[in-house]
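Q: starting from these lines, generate the structure:
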Amino acid sequence: MNKKHHKVNAFVLADSLVALTILVMVLTWLAMCENQLKIQREKMSTTLRIVRLAKESSDGLSHHRQRFIRNDYPYKAIATPYRVTVMRGTQVLWEESS
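A: Okay, here's the model as predicted:
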């Protein structure tokens, strides 16, 4: 083979490697973005569940009752006339005072 043919093959190989590298980088970036969206969706779903539980427990509080407790495993909401607290075990996840 002549030298010109070797140079063309080397250029095609280098060009293919650059294209493959870019493709791998793009696919990796897309996979990372998809994973972040999944994490964000789960976090927002959990937050919505916690806030909804707090609202339901405050709605269950009547004027005659001093305390209302609502369980929704693994969360527990405690409503008093002055405060609503949502907990998981002993950890306070959300609290609002009136």
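
Q: please make it C-alpha for all contacts and neighbour counts, starting now.
A: Fine.

Q: show me where the chain has its strands.
A: With DSSP state E, the ranges of strands along the chain come out as 68-72, 75-79, 83-88, 91-97.

Q: now show me the structure for the sequence below, then we'll compare the two:
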Amino acid sequence: MSKIKHTTAPWHVGSPDKFIVRGPNGYPVCDVTFSDDFPGISEANSRLISAAPELLEALQGMVDIWITTCTTNGWDPAHLSQYQSALSAIAKVTGSQI
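A: The predicted model follows:
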């Protein structure tokens, strides 16, 4: 997998009223704009963004397991739509190509 180029985990929502996602030692990663027109959306987006490093790590782990399992059993993981979706998502995050 690609070398990590983003702020290391864990990330968390810095305060419930400002929706600033922060990394280790309070380093700001992202400031989610609050909108009165869409209550709850800013908080939900902040939570999703703050989970991004753990989601990426989990997805990369799943891909590694698929590859190992398929190789061990003589299968080709390329036919699994979830495998292709996972590779696409990882490429989007890391800026790599599938």
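
Q: now the TM-score, please.
A: Here the TM-score for the pair of chains, by TM-score structural alignment, normalised by the length of the first structure, is 0.33; 53 aligned residues with a C-alpha RMSD of 3.8 Å.

Q: redo the strands of the first structure as TSV? Include distance to Val12 of the first structure and mean neighbour count.
A: Supplementary listing: the strands of the first structure in TSV, determined by distance: least, C-alpha to C-alpha, whole Å; neighbours: other C-alpha atoms under 10 Å:
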stretch	distance to Val12 of the first structure	mean neighbour count
strand 68-72	62	15
strand 75-79	60	22
strand 83-88	59	19
strand 91-97	58	13
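
Q: tell me which of those sits nearest to Lys43 of the first structure.
A: Checking the strands of the first structure against Lys43 of the first structure by C-alpha to C-alpha gives strand 91-97 as the closest, at 12.5 Å.

Q: run through who's touching the closest one.
A: Residues outside strand 91-97 of the first structure that contact it (C-alpha atoms under 8 Å, 6 or more residues apart in numbering): Ile50, Val51, Tyr82, Arg83, Val84, Thr85, Val86, Met87.

Q: and that strand, how far from the chain's centre?
A: Put simply, strand 91-97 of the first structure sits 20 Å off its chain's centre (C-alpha atoms, centre = their mean, to the nearest Å).

Q: now do that strand against strand 75-79, angle only.
A: Relative orientation of strand 91-97 of the first structure and strand 75-79, computed by axes from the mean of the first three to the mean of the last three C-alpha atoms, to 10 degrees: 30 degrees.

Q: returning to that earlier point: relative to Met44 of the first structure, which of the strands of the first structure is closest?
A: strand 91-97 (13.5 Å).

Q: got the angle for the closest one vs strand 83-88?
A: Using the same axes, to 10 degrees: strand 91-97 of the first structure against strand 83-88 is 170 degrees.

Q: name the helices or strands packed onto the helix or strand where Lys92 of the second structure lies?
A: Assessed by DSSP states H and E, Lys92 of the second structure sits inside helix 81-94. On a contact count with 3 or more C-alpha pairs under 8 Å, 6 or more residues apart in numbering; DSSP states H and E, helix 81-94 of the second structure meets helix 52-73.
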